[in-house]
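Engineer: Based on what follows, work out the 3D shape:
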Amino acid sequence: MRRIATAAALAALVLPVAACGAGTSAAGASGKTVTVYSVDGLGDWYTKRFAEFQKQTGIKVQYVESGSGEVLTRAQKEKARPQADVLVTLPPFIQKAEKEGLLEPYTPAGADKVTDKDAGGSYTALAGNYLSFIYNPEHAKPAPVTFDDLLAPRFKKKLQYSTPGQAGDGTAVLIQLQHVLGKDKALDYLKRLEANNVGPSSSTGKLQPKVTKGELHVANGDVQMNLTSIKNDGAGFQIFFPADASGKKSTFALPYFMGLAKNAPHSAPAKKLMDFLLTPEAQKTLAPETYGLPARSDVTADDANSRQIADLMKGVQIWTPDWDKVVADLDGDVAAYTKAIGG
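Structural biologist: From the prediction side, this is the model:
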């Protein structure tokens, strides 16, 4: 399963790549590597692209996978002596990394075809995605439709969402509720929801198998992760977007953003990797391989997986957060959330 951020998984996912053989580039022959700290979710896609990148350039890639908050935390702790070359994480963590001076402006080749990016060049979207929720159709009867439905006593200790401030998808839940209800009412709602919530979780991916087994009846997630699990793992859940009191369903985009780390130890090969991941050839494999939407506007998403995503999103209003405001308020909002739920 994806999105598991235990220490053992982190250690296992630092992927050493075999030394390059004859005919590799000077960078590869000299033993240079690129280290990527990335939020989980694109692991299988990375494995193929990194192998292609090494074959083309001779540059090895080391990959460390964790939750969105952990990517930022690692970069913060290593600020004086950076270990990562490229950071990939969800909003608002990539914006927070930029505000804290953890990113070096760099505009990858092809970024002119990407709409979702930092105006100052500190980060660029790599793949598109959306916040979603999941439920087990065998146990959650009738199926939940609105946010108010999730407060029902029938979901007592059968519902869980990943923790805001730690997980990107969990932080997205807080942002979505603030949009639907307003900040104060969102905190009141989450306080009431605690009667049903199993407890904190730093990993959204760990919730998927629990919903499939019926241990949980409802959880949060994202479209890419959820559809991939349904297709590849035979997950027994369905995706939904909770509606507000008027019946309107909404969500917002959660792109995977990539940025060059400030004082990256291998800046030049890191830039080559970022250029490579944004090429049309790499971008067109996102949807077929992992249900990610291409970040480039000139790469058409017209495969079966892309059409499945489009069908899923019909009738769902997509809104855009003010990420500058989200970042400015993030620490205070997470503290208020923790207090509201009794943490």
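Engineer: Could you use CA atoms for every contact and neighbour count after this?
Structural biologist: Will do.
Engineer: For residue 49, give me its contacts.
Structural biologist: Applying C-alpha atoms under 8 Å, 6 or more residues apart in numbering, we find residue 49 in contact with 277, 282.
Engineer: tell me which element it falls in.
Structural biologist: helix 43-57 (DSSP states H and E).
Engineer: what comes up buried for that helix?
Structural biologist: Of all the residues in helix 43-57, those buried under the rule 16 or more other C-alpha atoms under 10 Å are 43, 45, 46, 49, 50, 53, 54, 55, 57.
Engineer: which one of these sits closest to residue 198?
Structural biologist: Checking these against residue 198 with C-alpha to C-alpha, the nearest one is residue 43 at 27.6 Å.
Engineer: Before we compare anything, build this one as well:
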Amino acid sequence: MSRSMMTAAFAAAVTILAPVVAQAEEVVFACWGGASQENFQKTILPPFEKKYGVKVQYVPGGSTYFVSQLQAQKGSPELDVACMDDGPQSIARDLGLLEPLTPARLVETPDIVPAAIGKDASGVGYGLLAMGLVYNPKALADAGIAPPTSWNDLADPRFKGHVVMGTIDNTPGLFALAMLARANGGGVDNIEPGFAKMKEVAANIGSFVKGTDMTPYFQQGEAWISVWTNSEMNRFVKASGFPLEFVAPKEGAPVVMPMLSLVKGGPNTEMGAKLIDYLVSSDVQKQFAINSKLGPVNTKVELTEAEAKGVIYKDAAKSLVALDWSVLNKMRPEWTRRWNQEIER
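Structural biologist: The predicted structure is shown next:
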């Protein structure tokens, strides 16, 4: 046998004898970046990966980005599960981009509060948040300003230059407009009082923020007061020790519910359904409540008084305001046009 033939035979034998290294099954999970991503990847997802022998590929981003991505990939999506706030999620649902979650797909967690199930079973919320006013108590005390109690307090001239707020492109800005309307005799069906009051608020704005992260504005001293969720504020306070307080205004605090949705036609919808099931299980819901201050959607979760502090839990959930997303989505383009002309000029 020639040397070349011997070499070829040896290579073939090595190939046959070499162990086959199996690739781990993969599920693609699109969800928030920043502190949320760190919590998911370090704490929440590893037990799921170990239990099912899978790899969770984490794609960070925001709600509107994921809606755009799902639209662009329609027919051949790359995502299995997407996190989206309830507003953008309702758009994805209406566009036919989501796969219904049948009861059979939530076999491990049948005790989900009904309000957490999305319309047409298009998804399930994995936490209850309240959108309200967040303020720096030291900054207000130094300025001689009492803590806010109303959405109208954003227009207090003593806050001039120290109100930081999201634009209408994100949920905090949109909800602020709707709640200012509500606080002045209107609502989502009569937004005029909201625009009138928002013009007064605009005179106090130090910065309009395109995203939803208010942390640098508080840290730098620019923000004394903002519109933010209790959960985001509590995560920041826990991580940094920075003193902030949350208040649900007397006119009400809108509920914000991050949703988990199964992507229609995703590459691994069955494992995606298992991931959603896992994320709303009582054990994981308790972790979200303790670590991220998300109100649990699983009725089996029990929290101590200390653990429930700052969490939308049981009776606290009853005072939340549910804004009509069908109206918000319909009117948002027109409100955005007006916002750009009348508010952010």
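Engineer: circling back to that earlier point, want to throw the buried residues of helix 43-57 of the first structure into CSV with distance to residue 125 of the first structure?
Structural biologist: Shown next, in CSV, are the buried residues of helix 43-57 of the first structure (distance: C-alpha to C-alpha, whole Å):
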residue, distance to residue 125 of the first structure
43, 17
45, 16
46, 15
49, 17
50, 18
53, 19
54, 22
55, 24
57, 23
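Engineer: If you count neighbours, what's buried in stretch 269-287 of the first structure?
Structural biologist: Quick answer for stretch 269-287 of the first structure (16+ other C-alpha under 10 Å): 269-280, 282-287.
Engineer: neighbours of the residue mapped onto residue 212 of the second structure from the first structure, just the number please.
Structural biologist: Alignment note (TM-score structural alignment): residue 212 of the second structure maps to residue 204 of the first structure. Other residues lying near residue 204 of the first structure total 26 when counted by other C-alpha atoms under 10 Å.
Engineer: Name the nearest residue to the equivalent of residue 101 of the second structure over in the first structure, ignoring sequence neighbours.
Structural biologist: In the first structure, the residue matched to residue 101 of the second structure (TM-score structural alignment) is residue 106. Spatially, and ignoring its direct neighbours in sequence, residue 106 of the first structure is nearest to residue 121 (5.5 Å; C-alpha to C-alpha, 6 or more residues apart in numbering).
Engineer: Double-check that residue 145 of the second structure belongs to a strand.
Structural biologist: No. Applying DSSP: H, G, I helix; E, B strand; the rest coil, one finds residue 145 of the second structure to be coil, outside a strand.
Engineer: Strands along the second structure, start to end?
Structural biologist: All strands of the second structure, identified by DSSP state E, fall at 25-31, 54-60, 81-85, 98-99, 124-125, 129-135, 163-166, 205-209, 225-229, 245-247, 253-256, 258-263, 320-321.
Engineer: Tell me the residues of the first structure aligned with the second one.
Structural biologist: Right, strand 54-60 of the second structure. Taking TM-score structural alignment, strand 54-60 of the second structure hits residues 59-65 over in the first structure.
Engineer: Make JSON lines out of the strands of the second structure and add distance to residue 152 of the second structure and mean neighbour count.
Structural biologist: Output for these, formatted as JSON lines (distance: least, C-alpha to C-alpha, whole Å; neighbours: other C-alpha atoms under 10 Å):
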{"stretch": "strand 25-31", "distance to residue 152 of the second structure": "33", "mean neighbour count": "21"}
{"stretch": "strand 54-60", "distance to residue 152 of the second structure": "35", "mean neighbour count": "17"}
{"stretch": "strand 81-85", "distance to residue 152 of the second structure": "25", "mean neighbour count": "26"}
{"stretch": "strand 98-99", "distance to residue 152 of the second structure": "38", "mean neighbour count": "22"}
{"stretch": "strand 124-125", "distance to residue 152 of the second structure": "30", "mean neighbour count": "29"}
{"stretch": "strand 129-135", "distance to residue 152 of the second structure": "11", "mean neighbour count": "25"}
{"stretch": "strand 163-166", "distance to residue 152 of the second structure": "12", "mean neighbour count": "25"}
{"stretch": "strand 205-209", "distance to residue 152 of the second structure": "14", "mean neighbour count": "18"}
{"stretch": "strand 225-229", "distance to residue 152 of the second structure": "12", "mean neighbour count": "26"}
{"stretch": "strand 245-247", "distance to residue 152 of the second structure": "13", "mean neighbour count": "21"}
{"stretch": "strand 253-256", "distance to residue 152 of the second structure": "13", "mean neighbour count": "23"}
{"stretch": "strand 258-263", "distance to residue 152 of the second structure": "27", "mean neighbour count": "28"}
{"stretch": "strand 320-321", "distance to residue 152 of the second structure": "17", "mean neighbour count": "18"}
